[in-house]
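Student: Pasting the sequence and the predicted model now:
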Amino acid sequence: MSPRSMSKDEKRAEILDAAIRVFARTGFHATKIEDVAREARVAKGTIYLYFDRREDILDAAFVRFADGVLTQMRAIAKAREPALSRLRSIVEAMLAGAQSGPDLARLVFDFWAARRIGGSGERPGTPVDFAGIYVEYRQLIGSLLEQAKDEGAVRADVPEDTPAVIVGLVEGLLLQCLVDPGALTPSRMAEPALAVILDGLAPGAPH
């Protein structure tokens, strides 16, 4: 039986998988297009059929990671559970995602380092809606906090920027886990993070 031919989307995904593995092993800046082609077992020219530049591959890796996190967050936000339980699950999912896909998670921080952030928050020519991704993170968390207020599960005067603080806390923990994996793991960080978040949001917590 002859091998099944791949669609363009499947081939692009295969090349992206190979690039993620190489970037995770050697780092984005040390990786050349030839290295990606060798890992994907294709000619160098084939890479350019799908990605114009090495940076475009990194952008695509970030989009895959962010889409995966957002898909989980949307599903959790729609669950029929108390809002605070859903918030807890979202924080756990964000941390667990890094542990289940460490290569992809590690690339997120290469993405941050490689970007040339300008006044608009975007690198010229990038297809990534960087700000929009974080807007949705904050909106999902903010909606759960509003629901939790209505349920009496959190204090009524939760500061408006609390969703940004929660996202920042989780991503800061992920960074520490990635640079010092021998001492810290995302799964261990979930409970301390939730204790800080939930204790501070509890009704009657000091302002």
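Tutor: Now that the structure is in, tell me what you want to look at. Here the structure is a predicted model, which means the values were calculated and not measured.
Student: Please make it C-alpha for all contacts and neighbour counts, starting now.
Tutor: Will do.
Student: what's near enough to touch the one residue sitting closest to the centre of the chain?
Tutor: Nearest to the mean C-alpha position of the chain, counting by Cα atoms, centre = their mean, stands A66 at 4.2 Å. By Cα atoms under 8 Å, 6 or more residues apart in numbering, A66 lies in contact with I133.
Student: neighbours around the nearest residue to R54 once chain neighbours are set aside, how many?
Tutor: Spatially, and ignoring its direct neighbours in sequence, R54 is nearest to I33 (6.5 Å; Cα to Cα, 6 or more residues apart in numbering). A count of neighbours around I33, defined by other Cα atoms under 10 Å, yields 17.
Student: and the gap between the nearest residue to F23 once chain neighbours are set aside and D56?
Tutor: Excluding its sequence neighbours, the residue lying closest to F23 (Cα to Cα, 6+ apart) is T31, at 6.4 Å. Distance of T31 to D56, given as Cα to Cα, to the nearest Å: 13 Å.
Student: For A148, give me its contacts.
Tutor: 82-84, 154.
Student: Name the single longest helix found in this structure.
Tutor: With secondary structure taken from DSSP state H, the chain has its longest helix at helix 54-77.
Student: Now do the next helix or strand after it: distance to the chain's middle.
Tutor: On the C-terminal side of helix 54-77, the closest following helix or strand by DSSP states H and E is helix 83-100. How far helix 83-100 lies from its chain's middle: 12 Å, per Cα atoms, centre = their mean, to the nearest Å.
Student: If I take helix 83-100 and helix 54-77, what angle do their directions form?
Tutor: 150 degrees (axes from the mean of the first three to the mean of the last three Cα atoms, to 10 degrees).
Student: In helix 83-100, which residues are buried?
Tutor: 83-99 (16 or more other Cα atoms under 10 Å).
Student: hold the first one in mind and look at this next one:
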Amino acid sequence: MTALPPIERRQESVPPARRRLAPEARRRQIVAAARAVMLRRGLAATSLRDIAREAEVSVGTVTYHFGGVDEILREVVTSESHGFYSRVVAEARAASDPRAGLRALMAPMFADSEPVREHWQIWADYWGAVGRRPEIAQTYAQQIRVWEDCCTELIEQGTAEGVFADVPARETAVKLAAYSDGVGMQRAQQVPGLSSEKALAWMLEFAGALLRCEI
């Protein structure tokens, strides 16, 4: 009788979500899953169960790390703000002069790319949630002001150098942020005729009017 070959025992790989992760790594995994679900379904239709399924963990694991969808949303938005703007801000601060810095700060916000479209989709959901429940923004409002902070610095620099008109820097930065949010949301809604190039041109035109200087 011919001996049968030994049965090969396949080593089952442990799904990533089931591996033991450090608490911070698990939180990042859940936040990344929440971001993906929000982009796919929208915040209003996103539940803890959806997030758990996307992260391949139990609902109990999600609630162990987060108090609910609102807390996860705060983490998504904070992470999005710092992740999206970190390179933009670094390039703006490294620019040769304040006007070039403002252009470097504004141009990437209206680029015709998937990351930019995703960014504005997340912000649209966030502002919609804040409009319904303002309290969800109170605990971390300053953490997402990365763009405004850099804009304020550039305006202060330009004013000190005599490049820009003498305007209140923080207030002007908030005006520019508000305008960019509006234009960005219009782009996210795919308003006909509002191209990436036109959105940036409007932004630079508005900044120039506020600072009384061609940007």
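Tutor: That came through fine. This is a predicted model, so every value here is computed, not measured.
Student: picking up where we left off before, my guess is the residue nearest to F23 of the first structure contacts V22, does it?
Tutor: Yes: with contact defined as Cα atoms under 8 Å, T31 of the first structure and V22 form a contacting pair (7.1 Å).
Student: out of these two, which sits in the busier spot?
Tutor: The residue with more neighbours, out of T31 of the first structure and V22, is V22; 21 against 16, by other Cα under 10 Å.
Student: before we move on, back to that, and the residue nearest to F23 of the first structure? What does it align with in the second structure?
Tutor: In the second structure, T31 of the first structure lines up with T46, judged by TM-score structural alignment.
Student: thought that match was touching L39?
Tutor: No: applying Cα under 8 Å as the test, T46 of the second structure and L39 come out as separate, 9.6 Å apart.
Student: Tell me the counterpart of the residue nearest to the centre of the first structure in the second structure.
Tutor: Match for A66 of the first structure (TM-score structural alignment): S81.
Student: distance of the residue of the first structure positioned farthest from its centre from K11 of the first structure?
Tutor: Ranked by distance from the centre of the first structure (Cα atoms, centre = their mean), the top residue is M1, with 39.9 Å. In this view, M1 of the first structure and K11 of the first structure are 20 Å apart by Cα to Cα.
Student: what does Y50 of the first structure give?
Tutor: 9 Å.
Student: Comparing the stretch of helix or strand R12 of the first structure belongs to with the second structure, how large is the average distance?
Tutor: Element membership of R12 of the first structure [criterion: DSSP H and E] is helix 8-26. Once fitted to the second structure, helix 8-26 of the first structure is off its aligned match by 1.7 Å on average (mean Cα distance after the TM-score superposition for the first structure).
Student: now do stretch 54-68 of the first structure
Tutor: Stretch 54-68 of the first structure versus its aligned partner: 1.2 Å mean (mean Cα distance after the TM-score superposition for the first structure).
Student: Just the buried residues of that stretch, please?
Tutor: Across stretch 54-68 of the first structure, burial judged by 16+ other Cα under 10 Å covers 54-63, 65-66.
Student: Show me how far that stretch is from its chain's centre.
Tutor: Worked out by Cα atoms, centre = their mean, stretch 54-68 of the first structure lies 10 Å from the chain centre.
Student: and the gap between A61 of the first structure and R12 of the first structure?
Tutor: Taking Cα to Cα, one finds A61 of the first structure at 11 Å from R12 of the first structure.
Student: ok, now A66 of the first structure?
Tutor: Counting by Cα to Cα, the gap from A66 of the first structure to R12 of the first structure is 18 Å.
Student: got it, and I57 of the first structure?
Tutor: I57 of the first structure is 10 Å from R12 of the first structure, by Cα to Cα.
Student: how much space between the counterpart of D150 of the first structure in the second structure and Y140 of the second structure?
Tutor: The alignment partner of D150 of the first structure in the second structure, by TM-score structural alignment, is A160. Computed with Cα to Cα, the distance linking A160 of the second structure and Y140 of the second structure is 31 Å.
Student: do the same with R35 of the second structure
Tutor: 18 Å.
Student: Then M38 of the second structure?
Tutor: Distance from M38 of the second structure to Y140 of the second structure, by Cα to Cα: 20 Å.
Student: okay, these two: which has more neighbours?
Tutor: M38 (23 against 13).
Student: I figured V128 of the first structure hits A61, correct?
Tutor: No: using Cα under 8 Å, V128 of the first structure is not in contact with A61, being 10.4 Å away.
Student: how about H65 of the second structure, what's its partner in the first structure?
Tutor: H65 of the second structure maps onto Y50 of the first structure when the alignment is built from TM-score structural alignment.
Student: how about the nearest residue to that match, chain neighbours excluded?
Tutor: The spatially closest residue to Y50 of the first structure, leaving aside those adjacent along the chain, is R12, at 6.2 Å (Cα to Cα, 6+ apart).
Student: Can you find the partner of that neighbour in the second structure?
Tutor: Checking TM-score structural alignment: R12 of the first structure goes with R27.
Student: ok, that match touching H65?
Tutor: Yes: under the criterion of Cα under 8 Å, R27 of the second structure makes contact with H65 at 6.5 Å.
Student: neighbour-wise, which of these two wins?
Tutor: Taking other Cα under 10 Å, R27 of the second structure and H65 do not tie; R27 has more neighbours (19 against 15).
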